[in-house]
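Q: This is a predicted model, with the sequence first.
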Amino acid sequence: MSAHRIHQIQVLFSAEEDRLQLRINTHGRAEFRFWLTRRFIKRLWPGLRQAMESQVQTETTAPVDPSNRAAVLSFVHQQAVSESDFATRFQEEVSETPLGPLPVLVTRARIEPREQSGYLIGLHPQTSYGIEVAMDPKLLHSFCKLITDAVAKADWDLNLILSPIGKVVTDMETLYGSNGSNYTIN
């Protein structure tokens, strides 16, 4: 998605589909549409949370005491979210849908730190093309808020929390596979 700059992201629960619909539109009015299942979100969340935690460790000048990690992450998350615009309506006008007019079912994801700041998040269907989205820390936190809000409305009994998760890397490697600090969900 390097040719497209993100303009807005929307995540809504579809009761009819029992899925989250992710819509990403660009400044050029292209729109990418995806379905995210409960199972996929359950597997994606630890990687997103680890990305947020890693970002906090990178941005703070002193090491964060493990006993304070949850409070620091919560503070940074609230600060990033408070600076985001959730009030502007999602723009429905679209000039193109590069992946097609219907949402694509995401079955694979990759979360990879960028050399600068933030992460590259890849969202892909089982076959065919998906997208790679560059997210700075503020966008990452905002994206996570959109997901947690939609999951709360879905009543999926998922506890998407920001508290520390213990052996993050080991658990991530066991569940999803790891290549250094890159996380892949298959």
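A: Yep, it's here.
Q: can we go C-alpha only for contacts and neighbour counts from here?
A: Noted.
Q: Show the contacting residues for Ile147.
A: Val11 (Cα atoms under 8 Å, 6 or more residues apart in numbering).
Q: Buried ones in the helix or strand hosting it, by neighbour count?
A: Element membership of Ile147 [criterion: DSSP states H and E] is helix 137-154. Under the neighbour-count criterion of 16 or more other Cα atoms under 10 Å, helix 137-154 has 137-148, 150-151, 154 buried.
Q: okay, now the one to match up with it:
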Amino acid sequence: MIRSIAASILCLLSLQARASAPSDSIVDSCLLFDKPVRSTISILPIDGAEVLQDDYEVPGYTVFRPGFKSNSLGVGYATSKHGNDDFVIVGRHRGYISRAIPRGQYKPQRIEPPERALYAVIREDAQQYVCLVESNGNGSAAFVRSAFVARIPPDRNAGLTLYFKVADIKKLKTFTEGSR
């Protein structure tokens, strides 16, 4: 009896986690950043003057928030001063880099420096996702990007489940390219 209840709970948790995982189209749109993979996806870049807060908002962290005026959801990146426990922040939600789920062979690593990353909110249907993109390559590696994506949960107390992917963006198809 206890085993069947435990198995049912694990199954429900697994289904819930799978339901909140962003689709490949969302993750690839994040990597491309300015070109969605499907016509139903919109990308809202967060840019403009940034705010850097030191220990004020989160003790032991430096919090970077881009686009002060265009950042109504409070998207940002917190860098730990004592180790590698960085996290993506959306309002009160946190998604830790060390717990990000890799999509592919590469392991998630902290963003260095967060000021150079690209930030956006991606929307599809009624869902919203936070998107952080890093591109540090030169030459042929200039087209290799890494991205962190998480669905923004409607529950104010829920955490962010981050997903991480590295890809050569020249190999990804955009909506306009795929419809020709």
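A: In hand now; what should we look at? Quick caveat: nothing in here was measured; it's all calculated off a predicted structure.
Q: TM-score, when you put one on top of the other?
A: TM-score for the superposed chains, counting by TM-score structural alignment, normalised by the length of the second structure: 0.27, backed by 79 aligned residues with a Cα RMSD of 5.2 Å.
Q: next helix or strand past the helix holding Ile147 of the first structure?
A: helix 168-176.
Q: okay, now Val51 of the second structure: neighbour count?
A: The tally of other residues near Val51 of the second structure (other Cα atoms under 10 Å) stands at 14.
Q: Just confirm Ile101 of the second structure contacts Val149, I think it does.
A: No: using Cα atoms under 8 Å, Ile101 of the second structure is not in contact with Val149, being 9.8 Å away.
Q: Between these two, which has more neighbouring residues?
A: Val149 (30 against 17).
Q: separation between that one and Arg18 of the second structure?
A: Distance, Val149 of the second structure to Arg18 of the second structure, by Cα to Cα, to the nearest Å: 14 Å.
Q: Where do the strands of the second structure begin and end?
A: For the second structure, the strands defined by DSSP state E occupy 41-46, 51-54, 61-65, 75-80, 87-90, 93-96, 101-102, 118-124, 127-134, 144-151, 163-168.
Q: Determine which of these approaches Ala7 of the second structure most closely.
A: Nearest of those to Ala7 of the second structure, taken as Cα to Cα: strand 101-102 at 22.8 Å.
Q: For Glu112 of the first structure, which non-adjacent residue is closest in space?
A: Asn182 (4.6 Å; Cα to Cα, 6 or more residues apart in numbering).
Q: ignore the last one, Ile101 of the second structure
A: Tyr163 (4.6 Å).
Q: That neighbour touches Val149, doesn't it?
A: Yes: with contact defined as Cα under 8 Å, Tyr163 of the second structure counts as touching Val149 (5.2 Å).
Q: Next up, the contacts around the residue nearest to Val130 of the second structure when sequence neighbours are not counted.
A: Using Cα to Cα, 6+ apart and skipping the chain neighbours, the partner closest in space to Val130 of the second structure is Val121 (4.8 Å). By Cα under 8 Å, 6+ apart, the residues touching Val121 of the second structure are Ile43, Leu44, Pro45, Ile46, Gln128, Tyr129, Val130, Cys131.
Q: now the angle between strand 144-151 and the longest helix anywhere in the second structure, please.
A: If you go by DSSP state H, the second structure has its longest helix at helix 2-20. Using axes from the mean of the first three to the mean of the last three Cα atoms, to 10 degrees, the direction of helix 2-20 of the second structure lies 120 degrees away from that of strand 144-151.
Q: which residues touch helix 2-20 of the second structure?
A: By Cα under 8 Å, 6+ apart, helix 2-20 of the second structure touches Arg151.
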